[in-house]
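mind looking at a prediction? Sequence and model below.
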Amino acid sequence: MLAVNGIPTPENLAEVFPSQERLAKGPVAIAECFQNIPCDPCYHSCKQGAIQEFADINERPRIHFDQCNGCGTCMSRCPGLAIFVVDATFSDNEALVKIPYEFLPLPQVDERVIAVNRAGQEVGEVRVIRVQNSKIQDKTAIVWLAVPKEQMMEVRHFKIKEVR
């Protein structure tokens, strides 16, 4: 239960996940923000108009999935690191999961890392495809992971195998 252990329930997740049809169309942002807090940088960062305007700054973000192109600009603006991009069209057997990351050291392209789920449990080994870390991202890197398609909605973070 979210209020007790911080882990969203399947019902919580169903409220924020795009449909299978939308996932099949390409990259899309998913806002796994489950608290009503005064926060709206994601809305202001979205040039596509995919994040619904907030009537009250304490509302949770709502994404218009049909307007989202999965650019990920909102990810590095989210102070709660609660927005992810999933691309189910990456390959026949892998999806791309873009994860906001604020730790050092940053992983390297082609490095194998340990994917973890929302509870911090290891899901398996995955490959780093790209690491975006530009000045405009304000120290929130975006790490692109190639994950098995069946885990694309489960993988939400990772651990580097060895500290370099």
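All right, it came through fine.

all contacts plus neighbour counts: C-alpha atoms, from now on.
Will do.

just checking, Leu145 touches Glu125?
No - here Leu145 does not reach Glu125: they are 10.1 Å apart, not a contact under CA atoms under 8 Å.

buried ones in stretch 64-82?
By neighbour count, and taking 16 or more other CA atoms under 10 Å as the criterion, the buried residues in stretch 64-82 are 65, 68, 70, 72-78, 81-82.

which elements pack onto the top strand by length along the chain?
In the chain, ranked by residue count with DSSP state E as the criterion, the top strand is strand 122-132. In this structure, strand 122-132 makes packing contacts with strand 112-116, strand 141-148, judged by 3 or more CA pairs under 8 Å, 6 or more residues apart in numbering; DSSP states H and E.

which residues touch the residue most central in space within the chain?
Centroid check for the chain by CA atoms, centre = their mean gives Phe84 as the closest residue, at 1.2 Å. If you count contacts by CA atoms under 8 Å, 6 or more residues apart in numbering, Phe84 has them with 29-32, 72, 75, 97-100, 156.

can we see that at 10 Å?
Residues in contact with Phe84, defined by CA atoms under 10 Å, 6 or more residues apart in numbering, are 28-32, 70, 72, 74-76, 97-100, 142, 153, 156-157.

dropping in the other structure now:
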Amino acid sequence: MNCNGCKKCGLKLTGAPSLEELKVAGRFPSEEERMKGPLAVIECIEEIPCNPCESACPQDAIHVGNPITNLPAIDYDKCIGCGICIACCPGLAICVRDYTYSSSEATISFPYEYLPIPEKGQAVKMVDRQGQVVCDGIILRVNNAPANHSTAVVTAVFPKEYYEQVISIRRL
């Protein structure tokens, strides 16, 4: 899919895509897909020469193709939610969502490049795409491995009913 910020999908009209825009543009997993377990979700809206996510994916689930300015697309039949793509995205536009974490909770793994870095077990405020607090969450783990090139990958758990809204945490 190529998006030029048209009125049809609106992805570039407000600065951050809304959930509705992502769904209309086919950039968010369906209810059926989310039941498969952890999945990468790419909310990239910039048509720039970029494809590290495609190169990093060991399952060949992410495709940018030709031209290199295409928006990345995910094949949810191939994606295993490993999260390798999260830290490699220079636009910080990839997260891994897991709707199946438990009967009442979901998780999200996302890039975090602020200090201080949250710690396992820390209570946090989960935020939406506009930075507004949605619900409370708890940090499950922080991956700050050298392979991530100074981009921590933070995983938080939060109430399942906010699965579609939550995108990150409020800065500490």
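Arrived safely. This is a predicted model, so every value here is computed, not measured.

what separates stretch 93-113 of the first structure from the chain centre, distance-wise?
Centroid separation between stretch 93-113 of the first structure and its chain, computed with CA atoms, centre = their mean, to the nearest Å, is 11 Å.

what about the equivalent of Ile68 of the second structure over in the first structure, how many neighbours?
Residue correspondence, TM-score structural alignment: Ile68 of the second structure in this structure matches Ile57 in the first structure. A count of nearby residues for Ile57 of the first structure, using other CA atoms under 10 Å, gives 14.

enumerate every residue touching Ile57 of the first structure.
Under the contact definition (CA under 10 Å, 6+ apart), the residues listed for Ile57 of the first structure are 36-41.

tell me which of the residues you listed you also see in the second structure.
With contacts defined as both residues aligned by TM-score structural alignment, their matches' CA atoms under 10 Å, 36-40 are the ones among those whose aligned partners also touch in the second structure.

tell me the one of those residues nearest Glu21 of the first structure?
Glu21 of the first structure has its nearest neighbour among those in Asp40, at 27.6 Å by CA to CA.

how about that closest one, what's its partner in the second structure?
With TM-score structural alignment as the criterion, the equivalent of Asp40 of the first structure in the second structure is Asn51.

same question for Glu21 of the first structure.
Aligned partner of Glu21 of the first structure by TM-score structural alignment: Glu32.

tell me where the second structure has strands.
Counting by DSSP E, one finds strands in the second structure at the ranges 39-42, 62-63, 73-74, 94-98, 105-112, 123-127, 133-143, 152-159, 168-169.

circling back: which residue lines up with the residue nearest to the centre of the first structure in the second structure?
When the second structure is aligned by TM-score structural alignment, the residue opposite Phe84 of the first structure is Cys95.

excluding its backbone neighbours, what's nearest its match?
Spatially, and ignoring its direct neighbours in sequence, Cys95 of the second structure is nearest to Phe110 (4.6 Å; CA to CA, 6 or more residues apart in numbering).

surely the one you found is in contact with Ile167?
Yes - taking CA atoms under 10 Å as the definition, Phe110 of the second structure is a contact partner of Ile167 at 7.6 Å.
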